[in-house]
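Colleague: Turn this into a structure:
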Amino acid sequence: MDVGNSSAKWRLVRDGAVVTRGAYRTDDTDSLAALLACADHLDDVWVSSVAGPEQESALQALVTKRWPVEPWFARTAATTGDLRNSYAEPVRMGVDRWLAMLGARDRNSGRLCVVDAGSALTIDLVSAAGEHEGGYIIPGPALMERALLLDTDRVRFAEDADYTLAPGTSTAEAVRHGIALAQAGAVSIALEQVTGSAPALLFCGGGGEALMQLLDQGGQWAPELVFEGLEVMAALRP
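Modeller: Take a look at the predicted model:
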C-alpha cells in the first residue's frame, strides 16, 4: 500500500506478479470495499505511508479487522542495502522519497535523478555508489494553484486550461502554463546543478509522465517506483 497525502494506492502481488491494483480514499465507501474484497487471505501487508499517526492507526485497524495480518510500515533508514541517506536525522525524510530511490536503484545501478510529481514535486539525486546527494521539495501544481487563488484577489478563473509551456493568453492559461513552467523549470535547473556524469532520469507520481513530456529531456516513466522500493525494503528485513 502506498498511502499519500490525498489518496492511497494498493496492489496485490501473488508469486512475484501484480495480479490487481486499485486506489482508495477513506471517505469513499466503494473504493474501500474494493480494497477489502481484493483477496480472502493475505500473507503480508506492506505499507509506505506519509500520513500521520492517527491515519496509520486507522489503517492498521482496518487491515487487521479484515485479515489476521499485522501490517508492516516501512520507515526511512540511514541505510537500506547499499543506499545511504544524507540526512543527519534519516527518519525526517519522507518514506515515499526513500522508497522511490530504492526502487530506482533496483532498476539502475548508475547515477540517478528521481523525480516524483505528486502533491509535492520532489527531486532526489543518488550517486552510482548509492549515496543520496541531496534533493529538493517543491509545491506540486495543485498546491501552487491553491496558493495563488488564496493569496491574490485578482487571480480568478472558471475556465479550464492545460499545463503547457506556451505563454498564456488568459488568466487560466497564464496560471496553468506558469505552473507547468515552474515544475519543468525546477527539474531543469536542478539538473544544471549536477557536476560530473549526467544522472539517469526516472519519473513517478501522478504528474510524472506529463512532467517528463514537458521537460523533454528523455528519462524513464516508472509509475510504481514506491511499490518497487517497498518490495526491495521488505525483502531486506531481518
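Colleague: Could you use CA atoms for every contact and neighbour count after this?
Modeller: Noted.
Colleague: is it true that Glu133 touches Ile123?
Modeller: No: Glu133 lies out of contact with Ile123 (Cα atoms under 8 Å); the separation is 10.7 Å.
Colleague: Between these two, which is the more surrounded one?
Modeller: It is Ile123, of Glu133 and Ile123, that has more neighbours when counted by other Cα atoms under 10 Å, with 22 against 17.
Colleague: for the lengthiest helix in the chain, which positions count as buried?
Modeller: When the chain is parsed with DSSP state H, its longest helix is helix 171-192. Neighbour counts over helix 171-192 (16 or more other Cα atoms under 10 Å) mark 171-184, 186-187, 190-191 as buried.
Colleague: Another sequence for comparison is provided below:
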Amino acid sequence: MSELLIDVGNSRTKWILAEGGHVRGAARAVGHDNPTGLFEEWGGLRSLPQRVRGVRVGGGEAVAAIERWVADHWGITPRWIDTPALGGGIRLAYDDPAQLGADRWLAMVGARAANYLPACIVDCGSAITLDGVDSQGRHQGGMILPGLAAQQAGLASVAPSLPTAELATKTPFLTTNTRDALASGHLHGTAMALQGLIRRCVAESAERLTPLLTGGDATLLARYLDMDVRLRPDLVLEGLAAVDVPTG
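Modeller: Down below sits the predicted model:
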C-alpha cells in the first residue's frame, strides 16, 4: 500500500512516500510558515497515496491545515500515531509512556527496523533528545536538551543586542568577531556536549551501542563531532513506515 508519511515538528513538516513498510527516497521538509509550498508539493505527486499517517509533536495550526487539505483533495483522514508503552518492538522505560514524544519512540522503531540496535539515538531537532536502547528493544531512558534553534532563540530573548549567528558547515573553534563567536559556541559547544553525552551513554551500557544521529540538524552537527556516528536523518519517518508492519 502506498502512503504519505508526515512528521509535524515544532517549526516544520517533514514528509516522505512509503510502500510496504519502507520509505522511498529522502524526506522533504517545509516550514510551518509556508503551508502553500507544502500543499503544492503534494498536489504535484504523480500518483495519489492510498493512506496518510503522521506523528505530531507541535504545529497545531499546521496539523489542522494538513487535515483539511488531505480531506478536501484526497478524501483521506490522516491517522496520527501516539506513543504506546510497547509497540514496534520497543518497550519504553518511562513510567508514563504518554510523556515521551511519539517521534522519539518512532526513532527507536526506525533504529530497530534498520538493524542498528543496540543504539544511542540522538535526534537533533528544535529539542535534542538522546535515548539508549538495548539489543532487545528495551528503552534504557533518555534526556532532552535545547537544540540549535532553541539556543539561538533563548539567547536572543535575554541578550537582544547580540547579532544573529549564521550556523555554517565550517565555523572555526576560536573566532575574531561576535557573530562567528556565537556560531562557534552553538556548533562546537553543542557538538562537544553531545560527544560527552554519547560516550557516557555508551559507557553505562552493558552492550556496545551504535551512536545514531537523526533529525534536521544531524548532518550539520555531525561535521563538528570528533567521533564516528551513523547518520540517519529520516529515522522517525522510517519508524513510522515500519511500525504498521509485523516486526516479530
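Colleague: Got a TM-score for the two of them?
Modeller: Overlay of the two chains. TM-score (TM-score structural alignment, normalised by the length of the first structure): 0.87; 236 aligned residues with a Cα RMSD of 2.5 Å.
Colleague: average distance between stretch 182-190 of the first structure and the second structure?
Modeller: Mean deviation of stretch 182-190 of the first structure relative to the second structure after superposition (mean Cα distance after the TM-score superposition for the first structure): 1.8 Å.
Colleague: Residue range in the second structure corresponding to that stretch, please.
Modeller: Mapped onto the second structure using TM-score structural alignment, stretch 182-190 of the first structure covers residues 189-197.
Colleague: now do stretch 139-147 of the first structure
Modeller: Structural correspondence for stretch 139-147 of the first structure: residues 146-154 of the second structure, per TM-score structural alignment.
Colleague: aligned partner of Met212 of the first structure in the second structure?
Modeller: Counting by TM-score structural alignment, Met212 of the first structure corresponds to Ala222 in the second structure.
Colleague: who touches the most centrally placed residue in the second structure in this structure?
Modeller: Nearest residue to the geometric centre of the second structure (Cα atoms, centre = their mean): Gly215, 3.5 Å. Contacts for Gly215 of the second structure (Cα atoms under 8 Å, 6 or more residues apart in numbering) come out as Asp123, Cys124, Gly125, Arg232, Pro233, Asp234, Leu235.
Colleague: now swap in Asp123 of the second structure and tell me
Modeller: Arg104, Ala107, Thr129, Leu130, Leu213, Thr214, Gly215, Ala218.
Colleague: Which one of these is nearest to Leu240 of the second structure?
Modeller: For the contacts of Asp123 of the second structure, the residue nearest Leu240 of the second structure by Cα to Cα is Ala107; the value is 8.3 Å.
Colleague: what about the residue nearest to that closest one when sequence neighbours are not counted, neighbour count?
Modeller: In this structure, Ala107 of the second structure finds its nearest non-sequential neighbour in Val236, 4.3 Å apart by Cα to Cα, 6 or more residues apart in numbering. Val236 of the second structure is flanked by 28 other residues according to other Cα under 10 Å.
Colleague: Count the neighbours of the aligned partner of Gly81 of the first structure in the second structure for me.
Modeller: Aligning on TM-score structural alignment places Gly81 of the first structure opposite Gly88 in the second structure. By other Cα under 10 Å, the residues close to Gly88 of the second structure number 23.
Colleague: The equivalent of Arg12 of the second structure over in the first structure and Thr152 of the first structure, how far apart?
Modeller: In the first structure, Arg12 of the second structure lines up with Ser7, judged by TM-score structural alignment. According to Cα to Cα, to the nearest Å, Ser7 of the first structure stands 28 Å off from Thr152 of the first structure.
Colleague: I appreciate the help and will end here.
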